[in-house]
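**Student:** Let's see this in three dimensions:
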Amino acid sequence: MKTLLPTSTAGSLPKPAWLAQPEVLWSPWKLEGQALVDGKQDALRVSLHEQLLAGVDIVSDGEQTRQHFVTTFIEHLDGVDFENRKTVKIRDRYDASVPTVVGPISRQKPVFVADAKFLRQQTRQPIKWALPGPMTMVDTLYDDHYKSREKLAWEFAKVLNQEAKELEAAGVDIIQFDEPAFNVFFDEVNDWGIACLERAIEGLKCETAVHICYGYGIKANTDWKKTLGSQWRQYEQVLPKLQKSNIDIISLECHNSRVPVELLSLVRGKKVMVGAIDVATDTIETPEEVAATLREALRYVDADKLYPCTNCGMAPLARDVARGKLNALSAGAEIVRKEILSTPLPDA
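**Tutor:** Next up is the predicted model:
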């Protein structure tokens, strides 16, 4: 029987201290060679175990084998020079030193497929795997070759599609594309961003998702949020076109945000991963707070299409905080699940 309100995470979970520096994005590995290979697999096992203990229904690798949700994929592509770095403004918010596109983009070999096979061997639960979306990849690089954000995005969409098809063959149930850039570059999203995303999912039979959030709980993001006013209506710009797209699931930030919950009505008919856990605070939600967010969402999303989730990745959080938040997510979903199942159906 299909689980009602199946829970999942948006992506990353904290890495153990023996693998990488805790609570730091882009943290370098503490191991090398075969020890690093083994360490990543051990961390993936631990991350999976913690999700299962917390009662998470749709599990992931916790992004334990990658340093960063975008650049780890790009590292494995031809045409990008990681030594030749430039400073660019990412998401129109903060400066970062990024690699340079110096030639045609191509993918010579799978990037995450071996990791996905390893995860598949460890569990019978449904698996979700996150990939960076084409527009967010473009926004995390300096392009010295195509000289066009759109052209580069189409090239990334092609290689993402190759990877996604192999992930599907490895047993992944949901492939999620992370597109925080969709909350910033609205004209580009509607002109070509969603079209590129549809190119990335072309031919897939597994479910597909797009995750659009306001970012990790890092200072650059929290400072930006303070400038957005009393209502965050960015989703209003992109959800209508996404509602008409071929993407199956739309993952959004909701809890403790100033996103008007009625904006969820713009994607009615789609499955929605509703962010019910705030990743920008160490405060652990109560199950009742999670339940309250889900009840609000249920005014605009049918119960069979609502997937309780985290707002974003939790890599920058302490492990005990992330663990507590996962427990709260599951407990809050269970409260609402029981309420739905105990409500008598209206007479026909």
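**Student:** Every contact and neighbour count from this point should use C-alpha atoms.
**Tutor:** Noted.
**Student:** what's in contact with stretch 177-188?
**Tutor:** 91-92, 130-136, 139, 189, 193, 208-215, 234-235, 237-238 (Cα atoms under 8 Å, 6 or more residues apart in numbering).
**Student:** can you map out the helices along the stretch 1-150 of the chain?
**Tutor:** Taking DSSP state H, counting those that start in this stretch to define them, one finds helices in the stretch 1-150 of the chain at 33-54, 71-74, 113-122, 134-138, 149-169.
**Student:** Just name the most buried of those.
**Tutor:** Ranked by mean neighbour count, the helices of the stretch 1-150 of the chain are led by helix 134-138 with a mean of 25 (mean count of other Cα atoms under 10 Å).
**Student:** quick one on the thing from earlier: pipe the helices of the stretch 1-150 of the chain into JSON lines and attach distance to Glu296 per row.
**Tutor:** Output for the helices of the stretch 1-150 of the chain, formatted as JSON lines (distance: least, Cα to Cα, whole Å):
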{"stretch": "helix 33-54", "distance to Glu296": "23"}
{"stretch": "helix 71-74", "distance to Glu296": "35"}
{"stretch": "helix 113-122", "distance to Glu296": "34"}
{"stretch": "helix 134-138", "distance to Glu296": "29"}
{"stretch": "helix 149-169", "distance to Glu296": "33"}
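**Student:** I have a second one here; can you model it like the first so I can compare?
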Amino acid sequence: MKSSNLGYPRIGKDREWKKALEAFWAGKLDETTFLAQMEQIRKQHLVKQQKKGIDWIPVNDFTFYDHMLDMAVMFGLIPKRFAYAGGPVPLATYFAMARGNKDAVASEMTKWFNTNYHYIVPEFGERTPVLTENRPLQAYLEARDQLGIAGKPVIVGPYTFVKLSKGYAKDEFERVVDQIVPLYVDVLRELELHGVEWVQIDEPAFVLDLTGQDKVLIRRVYEQFSQALPHLKLMVQTYFEAVDWYEELIELPVHGLGLDFVHGKTANLANLTTHGFPQDKVLGAGVIDGRNIWRSALEEKWELVKTLCTVVAPERVWVQPSSSLLHVPVTVEDETDLPEEVRVALAFADEKLAEVRLLVQGFQYGKYVISKEIAQNEKDLQRLAQSPARNRQEVQEARKALASTAAKRAVPFHERREIQQATWKLPLLPTTTIGSFPQTTEVRQARQQFKKGNWTVEQYDAFIQEQIREWIAIQEQIGLDVLVHGEFERTDMVEYFGEKLDGFVFTKNGWVQSYGSRCVKPPVIYGDVQFVSPMTVKESVYAKSLTDKPVKGMLTGPSTILNWSFVRDDVSRQEVCEQIALALRKEVEALEAAGIRMIQVDEPALREGLPLKQADRAAYLDWAVKSFRVATSTVEPGTQIHTHMCYCEFHDFIDAISELDADVISIETSRSHGELVSVFGTCTYDKGIGLGVYDIHSPRVPAVAEIEEMVSRGVQVLPPGQFWINPDCGLKTRGREETIASLKNMVAATHAVRNRLAQKA
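**Tutor:** Got it, this is the predicted structure:
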């Protein structure tokens, strides 16, 4: 039996990766120094895994930004707007694709399956794919020649890569896959020639709902690999769910198959025990949760591996995480401030690798070797289960009562709309923002001073009020129609609320990558969630006192708090989400009572919680949508409920979006170049829509004409009266001057479209 890992967190124990990236972008590091620092971080990660006793260590899982972007660059898929002339792709072009530049909009970014990781979407169609460099080979040779580690190169498989790309018609999918396969063969052949034994080919798209035609295509692709690469061993790795076409999958001409026995445990295990497993293949057994942070119940995992070994000989089993450890923090080592019952129940990447190695040792040398660890593990997990925080009867009873609650607004939307129009008297195409404004060094330092106890509550409140006052004035000068307070008191849109609700704890260094250098520190939901006291009223009321214009109250929705947290695994996600919704309902009611009659409850993560299997989606959407309505349905008809979503395939669940019954939903249309607008051209949708008309993840300032074109496209598919105009997301990561310039252009573009519409009328 061997131990294996599928991928290691890139960011480093102290976010060294993020710091190097941002220093390079800021011009504080030259390219040579930047590359040297990245090499050092990459090697440290490999050596650490070696010291953990991992037999099959992944290489080429490290990236300067995103692994899908790396694949696109390796295959020369550089959109023409980036003025690429061929050959090895310069770093400037690489980062321009990810972040945009003054001349070109960044490539689209969207969620990696149902996780909170965002990938850069490759674009086919403008260039013929060509191999620019062999990145997996470079990674392998570095590890072998400099560290003595014969690693396992990792590469995204052709089916998944093309499936997650854009730029081709639906009926061209097979043609594009066939076009890219010879480049894969070139990459893999070079690996074979340099002595690589195993290559991990990630095919997470294999767990989606595949057609018969898809399966025929996949078979053809892997037969080509088998014929061209007689000595190279391929481990086809699936994760995030079970594979529905197991009997056909195990017949692929490859040497190993990786299955998820955490998130796809029931179906994958049933298939394995019912249909067996080929005697000539290795089973990559994903038994340790690669996406959540709780310690495994070792006795349970022992029995699971034992069951697998009744079907597959132990020497043909690799024990491994269920997915790449990209989705969890690096180590629990520094988390000394957590409650003890929580701390001992946590396992981040390093601890998960220790669990992998422990299980392998038990099977290699006998269970008695790890008996003490199993006993302590059981004791630690039981201690958390008995915590008072997990046994709040009042919360549990209130949640159960929701089963008989409809959770609907008292007045239907078409009536509410008339009431709200009479109340607010807003112009056509009202302009607003999503909520946050730039969090400068000064803002972050003030927050740290307060957290460290160097500032009093009065000092900190005065500072926050100063920021709110300044940005209310800026918004009025720009000419925005609906204002926000700016969220200067908030580190993160989920963490902030978790800090004020019971049932959460927070790590000191539990960072994970969200996109690019953007790292987040998800809250840990370990107990029953309960409202304590108002969380946002003070700042919203202060902002409202400074202006005659409407000011939105800003909250994060229940599904987003759920999906962007590490969630307890002893109860269903539905139960946790409904507990959060009940707590947020009290906050919504407190805002309304304080005179805040526009309330935005953001749900950017609603889509990412959508199950990968079509058959499972209705049940999820039922409770996720109801949770939103639980939080928002008790307000008066004149109170306008907004929500916000970003970077997701809205066509997947447009009906569910309507069922949220929000008065206005803001969506992203910038990176997708307005494609989402077309969704509303073919679907019936009667509520307000906020068009996200420029990309806040890029430092570039959009031109007035560019935004004007986006707005014009929107009003061609739906009545202008349905649209609001806003950036595509919050502005906390942007600089002050670029934010002001971009918003001025947004307002100018909106006025131009308004004037044209008025002339036509």
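**Student:** Superposing both, give me the TM-score.
**Tutor:** The TM-score (TM-score structural alignment, normalised by the length of the first structure) is 0.85; 320 aligned residues with a Cα RMSD of 2.4 Å.
**Student:** do you know which of the helices of the stretch 1-150 of the first structure lies nearest Pro104 of the first structure?
**Tutor:** helix 149-169 (8.3 Å; Cα to Cα).
**Student:** can you tell me what part of the second structure the closest one aligns to?
**Tutor:** Helix 149-169 of the first structure lines up with residues 573-593 of the second structure when matched by TM-score structural alignment.
**Student:** just stretch 58-66 of the first structure next, same as before
**Tutor:** Counting by TM-score structural alignment, stretch 58-66 of the first structure corresponds to residues 482-490.
**Student:** tell me which residues in the matching stretch are buried?
**Tutor:** Within stretch 482-490 of the second structure, the residues that count as buried by 16 or more other Cα atoms under 10 Å are Val482, Leu483, Val484, His485, Gly486, Glu487, Phe488, Glu489, Arg490.
**Student:** ok, of the residues you listed, which one's closest to Val181 of the second structure?
**Tutor:** Distances from Val181 of the second structure to these, taken by Cα to Cα, are shortest for Arg490, at 46.9 Å.
**Student:** From Glu499 of the second structure, how far off is the closest one?
**Tutor:** Arg490 of the second structure is 10 Å from Glu499 of the second structure, where distance means Cα to Cα, to the nearest Å.
**Student:** swap in Glu708 of the second structure?
**Tutor:** 40 Å.
**Student:** Between the two, tell me which one has more neighbours.
**Tutor:** Neighbour tally, Glu708 of the second structure and Glu499, criterion other Cα atoms under 10 Å: the higher count belongs to Glu708, 21 against 14.
**Student:** That one maps to what in the first structure?
**Tutor:** Glu708 of the second structure maps onto Ala291 in the first structure, by TM-score structural alignment.
**Student:** Quick one: name whatever helix or strand follows whichever strand or helix holds its match.
**Tutor:** Ala291 of the first structure belongs to helix 287-297 when assigned by DSSP states H and E. Later in the chain than helix 287-297 of the first structure, the nearest helix or strand by DSSP H and E is strand 306-309.
**Student:** Which strands and helices lie in contact with that next one?
**Tutor:** strand 271-275, helix 319-342 (3 or more Cα pairs under 8 Å, 6 or more residues apart in numbering; DSSP states H and E).
**Student:** Where does that strand end up in the second structure?
**Tutor:** Under TM-score structural alignment, the match for strand 306-309 of the first structure is residues 723-726.
**Student:** Please tell me how far the equivalent of Val37 of the first structure over in the second structure sits from Pro611 of the second structure.
**Tutor:** With TM-score structural alignment as the criterion, the equivalent of Val37 of the first structure in the second structure is Asp461. Distance, Asp461 of the second structure to Pro611 of the second structure, using Cα to Cα: 42 Å.
**Student:** before we move on, what about Arg444 of the second structure?
**Tutor:** Note on Arg444 of the second structure: its distance to Pro611 of the second structure, by Cα to Cα, is 36 Å.
**Student:** Neighbour count: these two, which is higher?
**Tutor:** Neighbour totals were compared for Arg444 of the second structure and Pro611, and Pro611 leads with 19 against 15 (other Cα under 10 Å).
**Student:** Kindly tell me how buried Asp655 of the second structure is, as a neighbour count.
**Tutor:** With other Cα under 10 Å as criterion, Asp655 of the second structure counts 14.
**Student:** ok, the aligned partner of it in the first structure - contacts?
**Tutor:** Superposed on the first structure with TM-score structural alignment, Asp655 of the second structure falls opposite Pro240. Pro240 of the first structure sits next to Leu266, Val267 when contact means Cα under 8 Å, 6+ apart.
**Student:** Now for Pro240 of the first structure, which secondary structure element holds it?
**Tutor:** helix 235-243.
**Student:** Centre of the chain to that helix, how far?
**Tutor:** Its chain's C-alpha centre lies 17 Å from the corresponding centre of helix 235-243 of the first structure when counted by Cα atoms, centre = their mean, to the nearest Å.
**Student:** Ok, stretch 350-358 of the second structure next?
**Tutor:** With Cα atoms, centre = their mean, you get 24 Å for stretch 350-358 of the second structure.
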